[in-house]
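**Student:** need the 3D shape of this:
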Amino acid sequence: MRIGLYPGTFDPITLGHIDIIRRATALVDRLVIGVAINRDKGPLFSLEERVEMLEAECVKLAKETGIEIVVHPFENLLINCARDVGAGVIVRGLRAVSDFEYEFQMVGMNRVLDSSVETVFLMAEAKHQSIASKLVKEIARLDGDVSAFVTPAVNERLLAKLGKT
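**Tutor:** As a prediction, the model looks like this:
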């Protein structure tokens, strides 16, 4: 069984993330969405809220694709998380060249830590390349419309979290 790991903070999950998840399901038999706890980033949503949003969105994707999708929080090294879930491949989404530079370094480090785990990069669809969770939160905080960047359910939770409902 080919198991893939798609890690991220997902604060919140965007249509760009959903696009990468959908496309990653074509590469694996089981996809684990690794939700990084990463306290240093100071996420808007708690870990539990991010996991809930991901699970809600992934139920739909699993039915659509026929692939098992599991949401798995983690706080250890990415390569250790990959080992924990039995992943042979790490899936990373790229939006721009700046993403690649960071990811290139991470792949090199992960290969030293465990050369049996491969990393696959998926380019975001052109219509999703500008979407970043950080920008979505900023736009929403400043009363902008983020409905083009997130699902209706995530939009509702984001507005509620910001006291904008």
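**Student:** going forward, measure contacts between C-alpha atoms and count neighbours the same way
**Tutor:** Fine.
**Student:** and the helices in this protein?
**Tutor:** For the chain, the helices defined by DSSP state H cover 15-24, 47-65, 78-85, 97-113, 133-141, 152-161.
**Student:** verify the stated contact: Arg95 with Glu103.
**Tutor:** No: with contact defined as C-alpha atoms under 8 Å, Arg95 and Glu103 do not form a contacting pair (11.2 Å).
**Student:** please generate a structure for the following sequence too, so the two can be compared:
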Amino acid sequence: MTIGHKAQKRIAIYPGTFDPITLGHVDIIRRGARIFDHLIVAIADNPGKSPLFSSDERAAMVRHEIEILETSPDSQIEVITYDSLLMHCVQAQGASVILRGLRAVADFEYEYQMAGMNQQIDNTIETMFLMADCVLQPIASRLVKEVAFYEGNITPFVSPHVAQKLQQRMREKRREAMIPSS
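**Tutor:** Below you'll find the predicted structure:
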């Protein structure tokens, strides 16, 4: 950096479905907020994935988790929803980095391919990977939902607030499953 020039604000987007947000996601948000000046948690509105919660419900859960998150006073974390190509969202937000969390080798293979595609779309935007905390590596939203559906203990994987929301939604799903179709 040249003396006399103002440093550019480092803006990153952490995209995902967050259906629901897990402790693994919260860990990546907390750590990402330490690295970037402005971290945008971008919740994908992708009906093709058949999310359990609406994008507004997921955004509300993420906002709740961020409010109780202990971060530096300088950390700026924002939550948005998007229903476009990720790269268009990144460009519209003025971000220069896509932040992705990795749990396992299988995640890396998929994420590496996505990073390559994204680079072909806009090579000025970097992808940065953060490894999940070792304790949190096995947590996946898909598995948490399955445990919740069968009334298993989900408290090691999500916050109490999210656990309550997820358990309520799964009670509704189980009731729906018991109603015979006409």
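**Student:** quick revisit: for the helices of the first structure, give me CSV that also has distance to Lys127 of the first structure and mean neighbour count.
**Tutor:** CSV is the format used below for the helices of the first structure (distance: least, C-alpha to C-alpha, whole Å; neighbours: other C-alpha atoms under 10 Å):
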stretch, distance to Lys127 of the first structure, mean neighbour count
helix 15-24, 9, 21
helix 47-65, 19, 16
helix 78-85, 28, 17
helix 97-113, 16, 13
helix 133-141, 15, 16
helix 152-161, 18, 16
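**Student:** put together a markdown table for those, with distance to Ile37 of the first structure on each row.
**Tutor:** What follows is the helices of the first structure, written out as a markdown table (distance: least, C-alpha to C-alpha, whole Å):
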| stretch | distance to Ile37 of the first structure |
| --- | --- |
| helix 15-24 | 17 |
| helix 47-65 | 6 |
| helix 78-85 | 11 |
| helix 97-113 | 18 |
| helix 133-141 | 15 |
| helix 152-161 | 18 |
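**Student:** right, so of the ones you listed, which gets closest to Leu5 of the first structure?
**Tutor:** helix 78-85 (6.4 Å; C-alpha to C-alpha).
**Student:** can you tell me the mean distance of the closest one from the second structure after alignment?
**Tutor:** If you overlay the two and look at helix 78-85 of the first structure, the average distance to its match in the second structure is 0.8 Å (mean C-alpha distance after the TM-score superposition for the first structure).
**Student:** give me the nearest residue to the counterpart of Val107 of the first structure in the second structure, chain neighbours excluded.
**Tutor:** Taking TM-score structural alignment, Val107 of the first structure has Ala115 as its aligned residue in the second structure. Computed as C-alpha to C-alpha, 6 or more residues apart in numbering, the closest residue to Ala115 of the second structure that is not its neighbour in sequence is Thr127, at 6.1 Å.
**Student:** before we move on, what about Phe53 of the second structure?
**Tutor:** Asp19 (6.4 Å).
**Student:** how deep is the aligned partner of the one you found in the first structure tucked in, by neighbour count?
**Tutor:** Counting by TM-score structural alignment, Asp19 of the second structure corresponds to Asp11 in the first structure. By the measure other C-alpha atoms under 10 Å, the count of residues near Asp11 of the first structure is 26.
**Student:** residues contacting Asp11 of the first structure?
**Tutor:** Contact analysis of Asp11 of the first structure by C-alpha atoms under 8 Å, 6 or more residues apart in numbering lists 43-45, 50, 133-134.
**Student:** check Asp114 of the first structure too.
**Tutor:** Here Asp114 of the first structure is in contact with Ile79 (criterion: C-alpha under 8 Å, 6+ apart).
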